[in-house]
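K.L.:
Quick one, structure for this:
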Amino acid sequence: MNALQQDIAQLIIDTLNLEDLQAADIPPEQPLFGQGLGLDSVDALELALALQKRYDIQIASDSRDARQHFATVASLAAFVEAQRAACAS
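P.N.:
Just a heads-up that it's a prediction; the model follows:
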């Protein structure tokens, strides 16, 4: 798990009050919804707000791609990196 993935995993834990977990307990490729971590749509909204605030990025609420970006910690990290790169250029 790279530093960004670990930071995002910790952000998930802190934002959603998953006190019984540590960042290392969430593998980068583990699904965040359904049978994976078990997050729901309300969790996704809270997480999106936290990601926007922490990383100063924009997440379009009507984006069909949002679901795939929120699939795993690894996909969220890739999305954050892409958003940062787009803002830097």
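
K.L.:
Going by C-alpha atoms from here, please, whenever you check contacts or count neighbours.
P.N.:
Noted.

K.L.:
Let me see the contact set for Thr15.
P.N.:
If a contact means Cα atoms under 8 Å, 6 or more residues apart in numbering, then Thr15 has 46-47, 50 as its contacts.

K.L.:
To check against the first, give me the structure of this:
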Amino acid sequence: MKKTIDELVVELRAELIKQLNLEDMLPEGFNENTPLFGEGLGLDSIDSLELVVLLDKNYGIKLKDPKEGRHVFQSIRTMAEYIHQNSTRV
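P.N.:
Take a look at the predicted model:
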């Protein structure tokens, strides 16, 4: 059965902390709409590359267009929605 967007949100929160070495942050420390870059979690361009790898490795999604990535990586919610619509692995 396909995962719901809410299930993906929970999964992505934990995965981001692990993948991006955000050890001092708990999944409950930010919500699904917190911006990933800038004033939100403060991720940078290196982190965005890690997110691209995460999408490919965990969900079989390859981002080819940088503009698409800017939309997908706005927040945990936008990532979950994109994965829900585009992955055959969930």
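
K.L.:
Out of the contacts of Thr15 of structure 1, which end up buried?
P.N.:
Neighbour counting with 16 or more other Cα atoms under 10 Å marks 47, 50 as buried within the contacts of Thr15 of structure 1.

K.L.:
Mind checking which of the contacts of Thr15 of structure 1 are in helices?
P.N.:
Residues of the contacts of Thr15 of structure 1 located in helices (DSSP state H): 46-47, 50.

K.L.:
Same list (the residues you listed) but as TSV, adding distance to Ile59 of structure 1.
P.N.:
Formatted as TSV, those follow (distance: Cα to Cα, whole Å):
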residue	distance to Ile59 of structure 1
Glu46	12
Leu47	11
Ala50	11
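
K.L.:
sorry, back to before: can you tell me which of the contacts of Thr15 of structure 1 comes closest to Val73 of structure 1?
P.N.:
Nearest to Val73 of structure 1 among the contacts of Thr15 of structure 1, counting by Cα to Cα, is Leu47 at 11.5 Å.

K.L.:
Map the closest one across to structure 2 for me.
P.N.:
Alignment note (TM-score structural alignment): Leu47 of structure 1 maps to Leu51 of structure 2.

K.L.:
And what about the residue nearest the centre of structure 1, helix, strand or coil?
P.N.:
Nearest residue to the geometric centre of structure 1 (Cα atoms, centre = their mean): Leu76, 4.5 Å. Under DSSP: H, G, I helix; E, B strand; the rest coil, the three-state class of Leu76 of structure 1 is helix.

K.L.:
To which residue of structure 2 is it aligned?
P.N.:
By TM-score structural alignment, Leu76 of structure 1 lines up with Met79.
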